[in-house]
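Novice: Fold the following for me, if possible:
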Amino acid sequence: MEELIKKANDSYLLAEQKAAQYFDLLHDEFVKKSFVSTLTKDIQSWKSNHINHRHALISFFSSEKRNSSTLGYHGYIQWLNRTDKLDKYLDRSISYIYMRDLGKDLDSSFTQDRVRNVVEDLKDHLTNDRGENTEIFSMAGLYRWAQKEGVESSILWVINKLKTVAFNIPNGMDAEHAQRKLIKTLGGVVMHAFEEMDDETSAEERTKKLDEAIKLGYSYGLTYPFIDDLLDANVLSVEEKEKYSNFIRTTLITGSVSDLGEWTGRNANLIHFIHGELVEAFEYIKEHQQPETVESFLEQSYVFFHSQEVDRLKKLSNAHYTNEDLYIPIILKSSSSRLIVRSIINAPKDKGFEDRTFFYGIYNQLSDDFTDMFDDMKEESVTPYTYYMKFHDSRPDLINPFELYWTVISYLVHDVYHSDIKTCEVILDRVINGLKRFKEKMGAKKYKEVMEMFSFGNSKLNRLIQRMVRKADDVDFLDKLMRDHIVTILRNEQRDKEEFLSVVENVREKVNNILYISKSEDESLSSDPIMNAANYSLEGDGKRLRPIVTWVIGVKEYGLNSSVIAPLLRSLEYMHTASLIFDDLPAQDNASVRRGRPTLHQVYNIAIAELTGLYLTQKATWEQTTLEQFDSKNVLKLIEYSSRVAAEMCKGQAMDLESKGVPLSIEQLNSMCFYKTGLGFEASLIMPAILAEASDEEMKALKKFAYHAGIAFQIKDDLLDLEGDLRTLGKAIGKDTENNNSTFVSILGSEGAKKEMWEHYCLAIEALQGIQLKTTFLKHFLNYIVNRNH
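Specialist: Modelled structure (predicted):
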């Protein structure tokens, strides 16, 4: 073990020496101020493409807004396309990604060709979007991409993993940030994998590489929330942090995951969960390393981790850190994090990539630290900016990080990228864009204070930079737009999900309160067990999905009165409960548990159960006849529709019974599931639409949505019958296998059934584009269907 520790420390010392040499070089440039005249010339030349006085005058008098924050993602892309700015926008965006994330030289003709091809493909995708209802970052959009690439299974795997991670992010950590960072890292690894493929890569090899890249990207990305963020947060105690840090360190030194050992206290469950996930991730990465690259991967990972630890242990109260203490660790961590990506996908050795990545890293880190300086200050994190803010008055020896930032920019443009015009253009675009965004975020007054604090010796260059921040145009980037868009999506999704769950719970309570059949309603049955049996079935812990959907569509979308449609809500639940009673009978599924309680025929007897099912069916129709506030023709139309649906649901159950032991085709399964389940969902949408006199076109779209949502629901039921548990489901599992039923799982297998479910999910989402109503609730209803565990 001592030899392994020495070897790891030696590798870190070598990396540290290289970082120290780079810092000395930058420091020398900083002292000489040679970057000032160079950058002044660069910016003077650059501004001719970004400050056009005639264009500015036209823009001033133009009423058309062109701010991405006001136009939104889709609107801004459309505006760029209308004004012929999209090509340049995409070119600088993709060029920057090739330089930053892929470590490419923009002066290379090969890179230029690759960038051009990506820009053309991306422009075609963006401008041929089917409208704002088609969301590129939606689950449906992602799954359609996965189908195209043949990686549906790995996408479903990683989505499930991301949900698990989000669910287990503890209080004290930012779940949104963790998700975003994980997705970004995963996307970066996939991007590297794409770049290693060409037109000669076979479809099978392409799918294999992408499948591995998705899982490798997730495995590597997991280190951010569950190592870096966890150790940065105040979730673990000081003792726990030290123990956890030593555990990670030992793993990277030995190349094998050691036992966690005894871990007690309030964080025990969290740490055991994280340990299990990290073990799986670490082993997957190791499995996909070539024997000759494993050592390099572990060395780079150790350098990354140790440099993070060195920074993490710094205290902002310590007034004695040297410039080397502040900058060398960030040179190491910013470069090694990207070098690891190339290692884990087994990309060919590329000395140019390694050098460019090593020199580039500090630029990116200083840019990020500048943006986050006030958040870091609140958390008392030591970065070059926070430390300078706190001690620059008493420590004249401290390097101004903003000035060093421009020193790095000059060095990158002229020494690393050999004064390439395109590289200079893209980097300056990015720098000015970053300052503009920071100014917008902080406000003009705070921005001015910051610039005064970090202003450097040459006032001419300072003024020129600030003039560019005020005046320069066409410096924005797609990745920033996408980041803002994803943040908005995540926040809106969370808000809408919480609202959806609140609505479901509130309406469920409303429905539960109106279902009970009192004796006064039907004196003829006051001494009969049928009414008691009906109420027993209705009192079960039902989800009430159908009446909930009807209430939302009827009340929130069509504006129907809540109390007036109460009979319709009862009707739907009575009909559904009747179908469950029949379904559970010995002659059919012979179920013993339903809604967490013994089935009706076990509590009473088979005859009473059959009569109760029939009673509830008739009671449902009677409830519809009491909708007296609506036009009688519409009520009659509703009753006619309801009767037909009830008859066709019987047909579906008969098909199910006849299919026992008979392998069905997918088409037959779809048909059976639609009759059994889809029609119930359709009724919950169509019945309020009939009362509201919705158009035939809208009803057609609603039926299409219900068809696919119903099949997705049934497939999820099939999967839960295989994978669920009795306590969560409220009904016995394994009944399909016991009864020899043909299901999507028995025909397609578990993996195939999941793919089929997500196909119907996508088709249902796409059907919503034909609906004029607000569809947020239906989208979350669909998400609930495929993600539920009961």
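Novice: contacts and neighbour counts: CA atoms only from here.
Specialist: OK.
Novice: starting at the chain centroid, how far to stretch 147-159?
Specialist: 14 Å (C-alpha atoms, centre = their mean, to the nearest Å).
Novice: for that stretch, which positions count as buried?
Specialist: Residues of stretch 147-159 classed as buried: 149, 150, 151, 152, 153, 154, 155, 156, 158 (neighbour count, 16 or more other C-alpha atoms under 10 Å).
Novice: and those as TSV, adding distance to residue 311 and secondary structure?
Specialist: Formatted as TSV, these follow (distance: C-alpha to C-alpha, whole Å; DSSP: H, G, I helix; E, B strand; the rest coil):
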residue	distance to residue 311	secondary structure
149	41	helix
150	42	coil
151	39	coil
152	40	helix
153	39	helix
154	35	helix
155	35	helix
156	36	helix
158	31	helix
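Novice: what's the closest of the residues you listed to residue 544?
Specialist: residue 156 (28.0 Å; C-alpha to C-alpha).
Novice: Give me the neighbour count for residue 393.
Specialist: Here the count is done by other C-alpha atoms under 10 Å, and residue 393 has 10 residues near it.
Novice: How about the secondary structure of it?
Specialist: Look at residue 393: counting by DSSP: H, G, I helix; E, B strand; the rest coil, its state is coil.
Novice: Please tell me how far it sits from residue 399.
Specialist: Going from residue 393 to residue 399 by C-alpha to C-alpha, to the nearest Å gives 12 Å.
Novice: quick one more, to check against the first:
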Amino acid sequence: MDEKLIENAESCYRLAEQKAADYFTSLNVQVMQKTYVPTLTNDLHSWKQNHIHHSSLLSFFSGGKRRSNQKEYHKYIQWLNYTGKLDHYLDRSISYIFMRDLGKALDSTKTQTRIRHVVDSLKNHLTDSTVKDRGDKSETFSMVGLYRKAQKEGIESTMIWVVDKLKIVSSNIPKGMDAEQAQRKLIKIIAGVLMHVVEEMDAEISPEERKQKLDEAIRLGYSYGLTYPFIDDLLDAKILSAEEEKNYSDLIRTTLITGSVPELGEWTGTNKDLIRFIHSELKEAFDYIKSHQRRETRKNFFEQTYIFFHSQEVDRLKDLTNANYTNEELYIPIILKSFSSRLIVRSLINAPVDESFENQTFFYGIYNQLADDFADMFDDMKEGAVTPYTYYMKYHDMRQDLINPFELYWTVIFNLIHNVYQSDKKTREVILNRAINGLKRFKERMGTKKYKEVMEIFASGNPKFNRLIQHLVQKADDVDFFDKLLRDHMISILKNERKEQEDFLATIETVRNQINKSLAIPKGNHVPLMKEPIIDAANYSLEGDGKRLRPIITWVMGVNEYGLNKSAIMPLLRSLEYMHTASLIFDDLPSQDNASIRRGRPTLHQVYNIATAELTGLFLTQKAIEEQASLNQFDSNTVLNLVRYSAQVTEEMCKGQAVDLDSKGKQLTLEQLNRMSFYKTGIAFEASLIMPAILAQAQESEMAALKKFAYHAGIAFQIKDDLLDVEGVVSKLGKPIGKDAENKNSTFVSILGSVDARKAMWDHYCLAMDTLQEVPRNTTFLKHLLNYIVNRDH
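Specialist: Alright, predicted model coming up:
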């Protein structure tokens, strides 16, 4: 590596380090002299007037609505709105974000106007969504909601891209790291970059330019945010060996110093597949950032990222068993990393230099870092991580020279309120709210006993001041913040989504195995005079690696939602798979799609012959009817209705396939393609939902909703099939790609192009999801079925 580049990077770090050292020295003097105590005591006494309310007999008998638990997201928002507290709650929350993340001074009229606008908009959204809340089916972070917001801005493709990226990242988070936290951090950083970009936009910006800026903001946010799980968290998690960790850190350092990502080369170690994936993703992200950097901001970007990375490394390499770290060694790196992480965002989006922002961010960063380290101190202690709190907790009895981080924390608060923000009343209100709220949350999480033990260590230096703080922690209210509520809610949703998805996949695998065991068609008991090629051929087709989605859907809806007996509906499951397999046999024939591979094996007409394939298809359709007629544990009229419906479905499928064959070489309209796709695919999904509903004698309104769901789900499935025919991998698909183009079929891709076809797929996804609100059942399985349909790779 060029020595001059290394020297420039180190020089830049030393300058930042000196600035941090000067700041730390000034804080240290204030800690030693305890100059913060009398002023903050007055501040807190004044502050508590608005936050400690004495109950009265009148309020007791007024029958006011009981306070909702903050963990119940929608109910808590409803409670805040009902009690008239929502405005103040959102105002302090948004004010804090403007101050912390955007570096804004709250005494600015312009800033206050922007905060009011955001608060009003957010309040309307929250109250509207809680009014429309339909129990556990309402999701704050639903793909439907995000996609429709993206549609309004014209950035649907960007939203699809970032959602796909987030899923890839989540699926590649190794054991030992928290996948939900990784997703949450990424989403938070994307939102943060978006927020910066929106605040920088001119009010007169054109829709097209706004669309471009929002697209870039999301991609830049993802590209920058990717460094948190795949650099910061990965190195903290101790997943890599010592040698891998060193090599990986060197690779990152070289990238930041030279401005280019080195080739990975031969990677030795057990994590080579993981590192190869991460290297590829980070290189793509880094190249995107670099390509969008202007010359005037590129230098700042690389300097700030180097300061951030190097300060993180200095901290990461500390050992909690080392009793000799100085106060400067403990605090200067966290000052550096806490302010540089926010400055990076400004250069990332090519924002002009703003000395006010840089100054306030520099002084503010350590406050946030100390608050986070306090909240995480026991997790950090368990992992052996060195933070000001873990180190003081371990060595305060042996090292009288150590600065108490809790005292430094209050010193920083005093410094921010009175020296950085010039004693502004609203700033004081927001910062003290945040400080007391942090202690209340810690106490609630750790329990009163543990909290007291912690306070005995960290708050022993100022007994009178501490008594005041503990009184406020005990009594004060209206100090909670929306971003904390949102964070907890997001983590809860992500964990719940992961659990639901695991249950979904486990259910599919379990039921699929049961169905596979029951599909084989037995031969007659008599000794045949000749072979039975039709049964052999049918079993050959049934033994293929099919997904069995249709009978699985029927089993889940029939057994889990309608309470039908498992063994009683087995004939129905077989009939669905027999009918579906028959349709595939016909579809693969030379007279139709002329396919050579199906379900990972040669198609039936190639293994046997065309005549046998045709007869086998007909044989399986009759076996399906025979199975349906064997549903002898149900009312005969109900079974007759089911058989009648099944015959109608088969008729419609034949019509759809005939239209498909007739359309070869013709350009269909989108409406024609939608109709044909429903007949080919959607109606089979409909049957798998409606047949168990018929057996359960469900209401017509419910069946109408299920049909509507199947219509949109089926078209989404077909669009995904068309996309996979262009973009898929043969080994995963189990059939050749490019057959649609070869057969001159009209597809969603040929009519709309890949980009718009993907948008159409998500449109139908959203419409299908909407329809689930009309189904009076637990629709979790169907929700994840939709997710599977649009995200599958085969």
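Novice: about what we covered before: which one of the buried residues of stretch 147-159 of structure 1 is nearest residue 369 of structure 1?
Specialist: Using C-alpha to C-alpha, these come closest to residue 369 of structure 1 at residue 158, 29.8 Å.
Novice: in the stretch 101-250 of structure 1, which spans are helices?
Specialist: Here the stretch 101-250 of structure 1 has its helices, by DSSP state H, counting those that start in this stretch, at 109-127, 139-149, 152-168, 175-195, 203-221, 223, 230-232, 238-254.
Novice: so what does the helix or strand just after the last one touch, helix or strand wise?
Specialist: On the C-terminal side of helix 238-254 of structure 1, the closest following helix or strand by DSSP states H and E is helix 268-287. For helix 268-287 of structure 1, the contact count by 3 or more C-alpha pairs under 8 Å, 6 or more residues apart in numbering; DSSP states H and E identifies helix 203-221 as packing neighbours.
Novice: in structure 2, what residues pair with the helix or strand that the helix it packs on is followed by?
Specialist: Once the chain leaves helix 203-221 of structure 1, the next helix or strand it forms, by DSSP H and E, is helix 223. Using TM-score structural alignment, the residues of structure 2 aligned to helix 223 of structure 1 are 227.
Novice: That stretch vs structure 1, average distance?
Specialist: After superposition onto structure 1, stretch 227 of structure 2 sits on average 1.0 Å from its aligned residues (mean C-alpha distance after the TM-score superposition for structure 1).
Novice: Residue 291 of structure 1 -> structure 2?
Specialist: That one, residue 291 of structure 1, aligns with residue 295 by TM-score structural alignment.
Novice: Which stretches in structure 2 count as strands?
Specialist: When assigned using DSSP state E, the strands of structure 2 occupy the ranges 597-598, 601-602.
Novice: got these as a markdown table, with distance to residue 424 of structure 2 and mean neighbour count columns?
Specialist: Formatted as a markdown table, the strands of structure 2 follow (distance: least, C-alpha to C-alpha, whole Å; neighbours: other C-alpha atoms under 10 Å):
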| stretch | distance to residue 424 of structure 2 | mean neighbour count |
| --- | --- | --- |
| strand 597-598 | 71 | 18 |
| strand 601-602 | 74 | 16 |
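Novice: For these, give me CSV that also has distance to residue 623 of structure 2.
Specialist: Shown next, in CSV, are the strands of structure 2 (distance: least, C-alpha to C-alpha, whole Å):
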stretch, distance to residue 623 of structure 2
strand 597-598, 21
strand 601-602, 23
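Novice: For residue 34 of structure 2, which of those strands is the nearest?
Specialist: Nearest of the strands of structure 2 (C-alpha to C-alpha): strand 597-598, 77.6 Å.
Novice: residue range for stretch 729-742 of structure 2 in structure 1?
Specialist: Going by TM-score structural alignment: stretch 729-742 of structure 2 matches residues 725-738.
Novice: And stretch 654-673 of structure 2, by the same measure?
Specialist: The aligned range for stretch 654-673 of structure 2 is 650-669, by TM-score structural alignment.
Novice: try stretch 351-365 of structure 2
Specialist: By TM-score structural alignment, stretch 351-365 of structure 2 lines up with residues 347-361 in structure 1.
Novice: and that stretch, which residues are buried?
Specialist: Quick answer for stretch 347-361 of structure 1 (16+ other C-alpha under 10 Å): 353, 354, 356, 357, 358, 359, 360, 361.
Novice: contacting residues around the closest residue to the first one other than its chain neighbours?
Specialist: Using C-alpha to C-alpha, 6 or more residues apart in numbering and skipping residues adjacent in sequence, the residue nearest residue 353 of structure 1 is residue 103, 5.1 Å away. Contacts for residue 103 of structure 1 (C-alpha atoms under 8 Å, 6 or more residues apart in numbering) come out as 353, 354, 356, 357.
Novice: Output those residues in CSV; the columns should cover distance to residue 190 of structure 1.
Specialist: As requested, the contacts of residue 103 of structure 1 are exported to CSV (distance: C-alpha to C-alpha, whole Å):
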residue, distance to residue 190 of structure 1
353, 17
354, 19
356, 20
357, 18
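Novice: Inside helices: which ones of those?
Specialist: Per DSSP state H, helices hold the following members of the contacts of residue 103 of structure 1: 353, 354, 356, 357.
Novice: and which of these is nearest to residue 330 of structure 1?
Specialist: residue 357 (13.2 Å).
Novice: was I right about that closest one contacting residue 338?
Specialist: Yes: here residue 357 of structure 1 lies in contact with residue 338, judged by C-alpha atoms under 8 Å, at a distance of 7.1 Å.
Novice: residue in structure 2 matching residue 15 of structure 1?
Specialist: Checking TM-score structural alignment: residue 15 of structure 1 goes with residue 16.
Novice: Distance check, that match against residue 340 of structure 2.
Specialist: With C-alpha to C-alpha as the criterion, residue 16 of structure 2 and residue 340 of structure 2 are 9 Å apart.
Novice: And for residue 633 of structure 2?
Specialist: 70 Å.
Novice: what sits against the residue nearest the centre of structure 2?
Specialist: Closest to where the C-alpha atoms of structure 2 average out (C-alpha atoms, centre = their mean) is residue 183, at 5.0 Å. With contacts defined as C-alpha under 8 Å, 6+ apart, residue 183 of structure 2 is in contact with 166, 169, 170.
Novice: Structure 1: which residue goes with that one?
Specialist: Checking TM-score structural alignment: residue 183 of structure 2 goes with residue 179.
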